[in-house]
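Q: structural data only, the sequence is not supplied:
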């Protein structure tokens, strides 16, 4: 079976993107085939366009909140000295800009920069808060904010970023800013509901969690924000309700594919590229999509996995993690996740074609979707 893009490929070298913002985007628009390096260049172009507005927003925070936020975004070390750390791939703001361009051209893309920053801020709210709730100690190859500044301060920094996101849209004179703010607020509520469901599912017995429940939770936690990003771009392009809904559907389905791949990486990813220990999700006994799919098969391997998940993982138990990974694979969890991701991407493309039937106009969105779910032979 063809494999999805590896974590190494996801972190492929970024192509330099010199020139003005529009020159950068023009080259990205004309990139041609949907190859990983062109997508990486598009993401770098997004960073170049979005970062000045993002940096200005972060600098507007009061001292303590600013320090935590700048650390989280990789702009400062814990002691406040400048840093050049990893700020993430910028997939969500790139989707905002690509959606705006697909439906409204370069002018709409330029107008949507604040909306792109707002989406990136909300995304990082979820990261700050998720790290606290999941007790993750590493993100982007450095200690998580809560481990450096404390739980309370990390939560407050996340709250401040959410307020910044809504302020950016409230101060934006663009006619789409009001509907965009309302849609982003609704998305945050959906994200919270998804996180609540996730937390409750994690408390339950392994055999009591259904695949339908976990897919719905994944759509709320991951698909909702990618869908919102695409919908905001459509709003800034002046699109009608049908096209906005189609772009939202595209992002949601692509988001599910993204989550499926992320869950695969969470089990089988290379720690040198993920920044987390091998099998970290298994060690934490997370009921990720491949795990729940494996548990639902009723096979001997599923029973073994349920027994493993029924006992706490001892720190440093690499053998137990390896046994769990093998059980997931033997029960078909890995194959199912890859096939399901392919199906979700097919649905995403169908949704996109409703609003943007011209593949050339949809090129940026297709490029980003292909980037996170690219297959090798």
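A: Arrived safely, thanks for sending. This is a predicted model, so every value here is computed, not measured. Numbers count the residues shown, from 1 in each chain.
Q: please count neighbours and contacts with C-alpha atoms only from this point.
A: Fine.
Q: now do the contacts for the residue nearest the centre of the chain.
A: The residue lying closest to the centre of the chain (Cα atoms, centre = their mean) is residue 222, at 6.3 Å. Applying Cα atoms under 8 Å, 6 or more residues apart in numbering to residue 222 gives the contacts 191, 252, 255-256, 259.
Q: that one and residue 216, how far apart?
A: 10 Å (Cα to Cα, to the nearest Å).
Q: apart from its neighbours in sequence, what residue is nearest the residue of the chain most remote from its centre?
A: In the chain, the residue that sits farthest from the middle, by Cα atoms, centre = their mean, is residue 300; the gap is 33.7 Å. Excluding its sequence neighbours, the residue lying closest to residue 300 (Cα to Cα, 6 or more residues apart in numbering) is residue 331, at 7.8 Å.
Q: take the one below as the second:
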């Protein structure tokens, strides 16, 4: 399989944003219709989560996210000769699962903000947010099952398997916070389950619902998987060095929670002086801005930042190689543009 050269800014970001906007416009009406079938209390929280309403139920123009996963689903379907109509239920389902995970993750991580406004659990309460996440998860399977697509049953099974991976990945992530012996391989497996699995499923579902042959489905799955792991590297970098005005999260949020993210785990295992100092300080609770800044500097000095940058580029190249091997007949440019966009370090 060919592995193309990687130039992270070679594809104009505007083209990727356009692809996301088109996907959002295509998915939102079907997503709203699906959410409207939820019980009233769950519907209210879901509408807030998607940015359609404020905490009082009034119309809002808040962000509902980038729509990356449904965009990948629709584009993957078109790439193998299918239609967006055929893949639309799959795109809705992956967006529902993604937001199920966000509702639960925000509560687990006690994050107070997402997409530049209060998280659902801080507005509606912990218990209600958990139940709303459960409702979205159940709805996702129903959307696939009711699609009438020949691949519906396979899609439900795939989605359920993916959710099991997500849950295990989140459980492992939490367990890592209490451990001092996390290695790089273990951290990567956690990131594959927590993040890469759903991006892989998004691409695979699009190809499945388009009726693609297994070889092409598999290459698109691998494209999504490698892109997802690269995405996690970028997310972890932004969790340390990202601008809160851009990320929508508080500064050093991952360090404050003492999360074992990819650059942190590499630094802890680096056998460097900075890595040893990091290990000494990382298990001592501290919330001061100065202390968190010092920890970020140690992660950088121990090579964690540079390693995640290099891994991002390597995974992007591998993902694009799988995209090429899938022999897409359309939407290659848009999928490539999205791959470059999500592996940028300045968003």
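A: Perfect, thanks for sending it. Given the structure is predicted, the values throughout are model-derived calculations rather than measurements.
Q: can you calculate the TM-score here?
A: The TM-score (TM-score structural alignment, normalised by the length of structure 2) is 0.95; 341 aligned residues with a Cα RMSD of 1.7 Å.
Q: which of the contacts of residue 222 of structure 1 are conserved in structure 2?
A: Retained in structure 2: 191, 255-256, 259, out of the contacts of residue 222 of structure 1 (criterion both residues aligned by TM-score structural alignment, their matches' Cα atoms under 8 Å).
Q: just give me the match in structure 2 for residue 348 of structure 1.
A: Counting by TM-score structural alignment, residue 348 of structure 1 lines up with residue 319 in structure 2.
Q: brain fart, residue 247 of structure 1
A: Counting by TM-score structural alignment, residue 247 of structure 1 corresponds to residue 220 in structure 2.
Q: what does residue 294 of structure 1 give?
A: So residue 294 of structure 1 corresponds to residue 267, using TM-score structural alignment.
Q: likewise for residue 75 of structure 1?
A: By TM-score structural alignment, residue 75 of structure 1 lines up with residue 52.
Q: its match contacts residue 61, correct?
A: Yes. Residue 52 of structure 2 lies in contact with residue 61 (Cα atoms under 8 Å); the separation is 6.3 Å.
Q: give me the more crowded residue out of those two.
A: residue 52 (18 against 10; other Cα atoms under 10 Å).
Q: so what's the more buried one up against?
A: 59-62, 64.
Q: just the buried members of those residues?
A: 62, 64 (16 or more other Cα atoms under 10 Å).
Q: dump the contacts of residue 52 of structure 2 to JSON lines, plus secondary structure.
A: Shown next, in JSON lines, are the contacts of residue 52 of structure 2 (DSSP: H, G, I helix; E, B strand; the rest coil):
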{"residue": "59", "secondary structure": "strand"}
{"residue": "60", "secondary structure": "coil"}
{"residue": "61", "secondary structure": "coil"}
{"residue": "62", "secondary structure": "coil"}
{"residue": "64", "secondary structure": "coil"}
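Q: I'd like the contacts of residue 52 of structure 2 as TSV, with distance to residue 88 of structure 2 appended.
A: Formatted as TSV, the contacts of residue 52 of structure 2 follow (distance: Cα to Cα, whole Å):
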residue	distance to residue 88 of structure 2
59	25
60	24
61	23
62	23
64	18
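Q: of the contacts of residue 52 of structure 2, closest to residue 105 of structure 2?
A: residue 64 (16.2 Å; Cα to Cα).
Q: before we move on, back to that, dump the residue contacts of the match of residue 247 of structure 1.
A: Counting by Cα under 8 Å, 6+ apart, residue 220 of structure 2 has contacts 76, 200, 203-204, 207, 322-323, 326.
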